[in-house]
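[1] Got a sequence here, can you model it:
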Amino acid sequence: MEIPALDLTQTRCPMALLLAKRECRELASGQSLEIRICDAGARQDIPRYLLNQGYDVLVQTDNSRLFVITVTKRL
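    Okay, here's the model as predicted:
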């Protein structure tokens, strides 16, 4: 099963954080979402917020500018 993706590479914080929060609220337990970002502020704010809200978060980088955050809603 392919993980749905949210492309926020053209969006800066705080809008990137608001859009990520909205999408993550729609996840069912155990469901994952891949968020792609480039903004340094979003790179710090999104994982911190989601961890505080009880999501599992994995941050990876494809290169020096693109970050991929895989978010999974805990059961």
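[2] Going by C-alpha atoms from here, please, whenever you check contacts or count neighbours.
    Noted.
[3] Report how many residues lie close to residue 22.
    Look at residue 22: counted by other Cα atoms under 10 Å, it has 10 neighbours.
[4] Is residue 7 within a helix or a strand, and which one?
    Using DSSP states H and E, the element containing residue 7 is strand 5-8.
[5] To compare with the earlier structure, here is another sequence to fold:
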Amino acid sequence: MDFIDLTPFRCPLALVKVKLALKALQEGEELCISLSDTGSRQDVPRFLKKVGYDFSELTNDEDILTLKIRRLG
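    Coordinates of the predicted model:
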């Protein structure tokens, strides 16, 4: 599983970086990302739901949201 720390980035750059990383994922592979920007914390999960990625929250506190994303077939 790859990990990308996106906490230094604000939306929309964080979302763009997630989209690029997802393009490289093969079926069944997982990606872990961390977000801190308020906009990114809302937009990234919304995007993942919209395009049908399987994801879960590993942490979600006042500072950081960490997601584990899995590419389905």
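[6] rewinding a little: so where is the strand holding residue 7 of the first structure in the second structure?
    Mapped onto the second structure using TM-score structural alignment, strand 5-8 of the first structure covers residues 3-6.
[7] The longest helix seen in the first structure vs the second structure, mean deviation?
    Ranked by residue count, the top helix of the first structure under DSSP state H comes out as helix 40-52. Compared with the second structure after fitting, helix 40-52 of the first structure deviates on average by 0.8 Å (mean Cα distance after the TM-score superposition for the first structure).
[8] which bit of the second structure covers that helix?
    Using TM-score structural alignment, helix 40-52 of the first structure pairs with 38-50 in the second structure.
[9] Give me the contacts around the matching stretch.
    10-12, 14-15, 18, 35, 54-55, 65 (Cα atoms under 8 Å, 6 or more residues apart in numbering).
[10] Mind listing what's buried along stretch 56-73 of the second structure?
    64-71 (16 or more other Cα atoms under 10 Å).
[11] Please read the previous query as pertaining to stretch 21-40 of the first structure.
    24, 32-39.
[12] tell me the two of those residues that are most distant?
    Farthest apart among these by Cα to Cα are 32 and 39. That separation is 21.4 Å.
[13] circling back: helices and strands around the strand holding residue 7 of the first structure, which ones?
    Contact partners of strand 5-8 of the first structure among helices and strands, from 3 or more Cα pairs under 8 Å, 6 or more residues apart in numbering; DSSP states H and E: strand 32-37.
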